[in-house]
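>>> missing the sequence, but the structure's below:
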């Protein structure tokens, strides 16, 4: 099964007034990265990181704060919680807390990571961080560096847009070098790409807005990357389906 696209439409909540660049990760890029990681780095730290970023649409702060017990295999959910007194906070505070449903296959990958590859450590508050090093919870800044590395095209066996040889490129090698690559994708663009993908799956704007706890105006202004033509066609099709249901 393709791990890059969610089986369930679960929309992450957004923080009001967020400003973003006019860039986003498209589904083809997400599919290529996740397929490569599944094949060559199954259930690794990076596989789980990229998978949850795409499927939950969460910010790095939300991913950073995840603990092992925030994963619920029975319910097939990931819970994002605001715990500032313990060093992990959500940008929108308690209003940003949410439970995100994910596919069963994603839960299986996360469980395999926990069972096999995650270091058995706790952080300074006695919590078991999901994204851990042998020293405890990985810092948000380093999580972002992992994202920059795995979104460099050469990292997941794609041709370099600048036609550079990865063996001699100044951006390959370490995490700090990958951050400087002009062809990588920043974490927030994964979030925006995931949200746009769900909107393109014919989920009504109002339903997305309500699920995200953000106004339709803010959603349209900062996160909806569909063209005017795409929006019009989806509204037309949605209304046609509603009319058929009422007959």
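Sure, I can see it. As the structure is a prediction and not an experimental result, all values here were calculated from the model.
>>> from now on I want contacts and neighbour counts done on CA atoms only, so please keep to that.
OK.
>>> list the helices and strands the helix or strand where residue 195 lies packs on?
Residue 195 belongs to helix 187-199 when assigned by DSSP states H and E. Helices and strands touching helix 187-199, by 3 or more CA pairs under 8 Å, 6 or more residues apart in numbering; DSSP states H and E, are helix 27-40, helix 45-56, helix 140-150.
>>> return the most buried member of these.
Of all those, helix 45-56 carries the top mean neighbour count, a mean of 23, counting by mean count of other CA atoms under 10 Å.
>>> report all helices and strands that it contacts.
The contact analysis (3+ CA pairs under 8 Å, 6+ apart) places helix 45-56 against helix 27-40, helix 60-64, helix 104-112, helix 140-150, helix 187-199.
>>> same thing but 10 Å
Using 3 or more CA pairs under 10 Å, 6 or more residues apart in numbering; DSSP states H and E, the elements in contact with helix 45-56 are helix 27-40, helix 60-64, strand 77-80, strand 98-101, helix 104-112, helix 140-150, helix 187-199.
>>> hmm, back to that, tell me what angle the helix holding residue 195 forms with helix 45-56.
Angle of helix 187-199 versus helix 45-56, following axes from the mean of the first three to the mean of the last three CA atoms, to 10 degrees, is 40 degrees.
>>> any chance of the helices and strands packed on helix 45-56 in CSV, plus distance to residue 177?
Shown next, in CSV, are the helices and strands packed on helix 45-56 (distance: least, CA to CA, whole Å):
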stretch, distance to residue 177
helix 27-40, 19
helix 60-64, 20
strand 77-80, 31
strand 98-101, 33
helix 104-112, 28
helix 140-150, 8
helix 187-199, 16
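>>> which among these is found nearest to residue 173?
helix 140-150 (9.2 Å; CA to CA).
>>> picking that back up, residue 181 is nearest to which of the helices and strands packed on helix 45-56?
helix 140-150 (8.1 Å).
>>> can you pull the buried residues of the helix or strand following that closest one?
The helix or strand immediately downstream of helix 140-150 is helix 175-179, counting by DSSP H and E. Neighbour-count burial for helix 175-179, counted by 16 or more other CA atoms under 10 Å, picks out 175, 178-179.
>>> also this one, for the comparison:
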């Protein structure tokens, strides 16, 4: 198996199955939480292979104004954050996933369904925050300890509880079930 070790411009480094996130404020790619947001994230082998395939086949060879090579690029350079969002939103529309509309619209007549550019006008198109919330809740539901999860997603437990833990009361109760023998 080929090992990928390459530095990319937005503070990401892929080494084996590890992503290294580094704050580079002086080079235009600062983290919201600054240096405290730096962390190493272990990724699955499947994701590593996907990234290797993307780099070898789809990634445009581009450098930024600081001479770094961003992981996600276009023919014009670094993939802008807004472009990433606009790429993600169209595939989250319910009509794409289920071939039906929860808003009782005809798919062949719906502007949001017919045009990638108009996808955000779908009432079910999420912003990035619900996508992040869903990912974090997914990890919680898979029994990730919050103390470890906060290291991975760079939020405090209080922020995670307030903004990102979307479990129902029943899901929270179920998550505590394994600790009943400690009573």
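Now that the structure is in, tell me what you want to look at. All of these numbers come straight from a predicted model, not from anything done at the bench.
>>> quick one on the thing from earlier: mind putting the buried residues of helix 175-179 of the first structure into a markdown table with distance to residue 86 of the first structure?
Formatted as a markdown table, those follow (distance: CA to CA, whole Å):
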| residue | distance to residue 86 of the first structure |
| --- | --- |
| 175 | 27 |
| 178 | 31 |
| 179 | 28 |
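>>> still on that earlier bit, could the helices and strands packed on helix 187-199 of the first structure be laid out in TSV, adding distance to residue 164 of the first structure?
As requested, these are arranged in TSV below (distance: least, CA to CA, whole Å):
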stretch	distance to residue 164 of the first structure
helix 27-40	19
helix 45-56	24
helix 140-150	16
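>>> of all these, which one comes closest to residue 70 of the first structure?
helix 45-56 (12.7 Å).
>>> find the nearest non-adjacent residue to the aligned residue in the first structure for residue 27 of the second structure, please.
Aligned by TM-score structural alignment, residue 27 of the second structure pairs with residue 86 of the first structure. Spatial nearest neighbour of residue 86 of the first structure, chain neighbours left out: residue 125 (6.3 Å); criterion: CA to CA, 6 or more residues apart in numbering.
>>> so that neighbour belongs to a helix, correct?
No. Residue 125 of the first structure sits outside any helix when classified using DSSP: H, G, I helix; E, B strand; the rest coil, being coil.
>>> is it in contact with residue 87, as I believe?
Yes. Shown here, residue 125 of the first structure and residue 87 form a contact pair, counting by CA atoms under 10 Å, at 8.6 Å.
>>> residue contacts, the aligned residue in the second structure for residue 152 of the first structure?
If you follow residue 152 of the first structure across to the second structure using TM-score structural alignment, you land on residue 93. Residue 93 of the second structure makes contacts with 99-101, 112-113, 119-120, 122-126, as judged by CA atoms under 10 Å, 6 or more residues apart in numbering.
>>> could these go into a markdown table alongside distance to residue 174 of the second structure?
Shown next, in a markdown table, are the contacts of residue 93 of the second structure (distance: CA to CA, whole Å):
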| residue | distance to residue 174 of the second structure |
| --- | --- |
| 99 | 33 |
| 100 | 32 |
| 101 | 32 |
| 112 | 38 |
| 113 | 38 |
| 119 | 36 |
| 120 | 35 |
| 122 | 34 |
| 123 | 31 |
| 124 | 28 |
| 125 | 30 |
| 126 | 27 |
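>>> mind checking which of those are buried?
101, 112-113, 119-120, 122, 124-126.
>>> nearest residue to residue 5 of the second structure in space, ignoring adjacent ones along the chain?
In space, residue 5 of the second structure is closest to residue 15, 4.5 Å off (CA to CA, 6+ apart).
>>> so how far is residue 6 of the second structure from that neighbour?
Residue 15 of the second structure sits 7 Å away from residue 6 of the second structure, going by CA to CA, to the nearest Å.
>>> these two: who's more crowded?
A side-by-side neighbour count of residue 15 of the second structure and residue 6, using other CA atoms under 10 Å, places residue 15 first with 15 against 12.
>>> neighbours around the counterpart of residue 72 of the second structure in the first structure, how many?
If you follow residue 72 of the second structure across to the first structure using TM-score structural alignment, you land on residue 131. The number of residues packed around residue 131 of the first structure, counting by other CA under 10 Å, is 25.
>>> what of residue 177 of the second structure?
When neighbours are counted by other CA under 10 Å, residue 177 of the second structure registers 10.
>>> and it, what's its match in the first structure?
Counting by TM-score structural alignment, the partner of residue 177 of the second structure is residue 236.
>>> who's in contact with whichever strand or helix holds that match?
Assigned by DSSP H and E, residue 236 of the first structure belongs to helix 228-246. Helix 228-246 of the first structure is contacted from outside by 199-205, 224-227, using CA under 10 Å, 6+ apart.
>>> possible to save the residues you listed as JSON lines with neighbour count, distance to residue 217 of the first structure and secondary structure?
Listed next are the contacts of helix 228-246 of the first structure as JSON lines, based on neighbours: other CA atoms under 10 Å; distance: CA to CA, whole Å; DSSP: H, G, I helix; E, B strand; the rest coil:
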{"residue": "199", "neighbour count": "22", "distance to residue 217 of the first structure": "14", "secondary structure": "helix"}
{"residue": "200", "neighbour count": "16", "distance to residue 217 of the first structure": "17", "secondary structure": "coil"}
{"residue": "201", "neighbour count": "10", "distance to residue 217 of the first structure": "19", "secondary structure": "coil"}
{"residue": "202", "neighbour count": "14", "distance to residue 217 of the first structure": "18", "secondary structure": "coil"}
{"residue": "203", "neighbour count": "16", "distance to residue 217 of the first structure": "16", "secondary structure": "coil"}
{"residue": "204", "neighbour count": "15", "distance to residue 217 of the first structure": "14", "secondary structure": "coil"}
{"residue": "205", "neighbour count": "17", "distance to residue 217 of the first structure": "10", "secondary structure": "helix"}
{"residue": "224", "neighbour count": "21", "distance to residue 217 of the first structure": "10", "secondary structure": "coil"}
{"residue": "225", "neighbour count": "21", "distance to residue 217 of the first structure": "13", "secondary structure": "coil"}
{"residue": "226", "neighbour count": "14", "distance to residue 217 of the first structure": "14", "secondary structure": "coil"}
{"residue": "227", "neighbour count": "9", "distance to residue 217 of the first structure": "16", "secondary structure": "coil"}
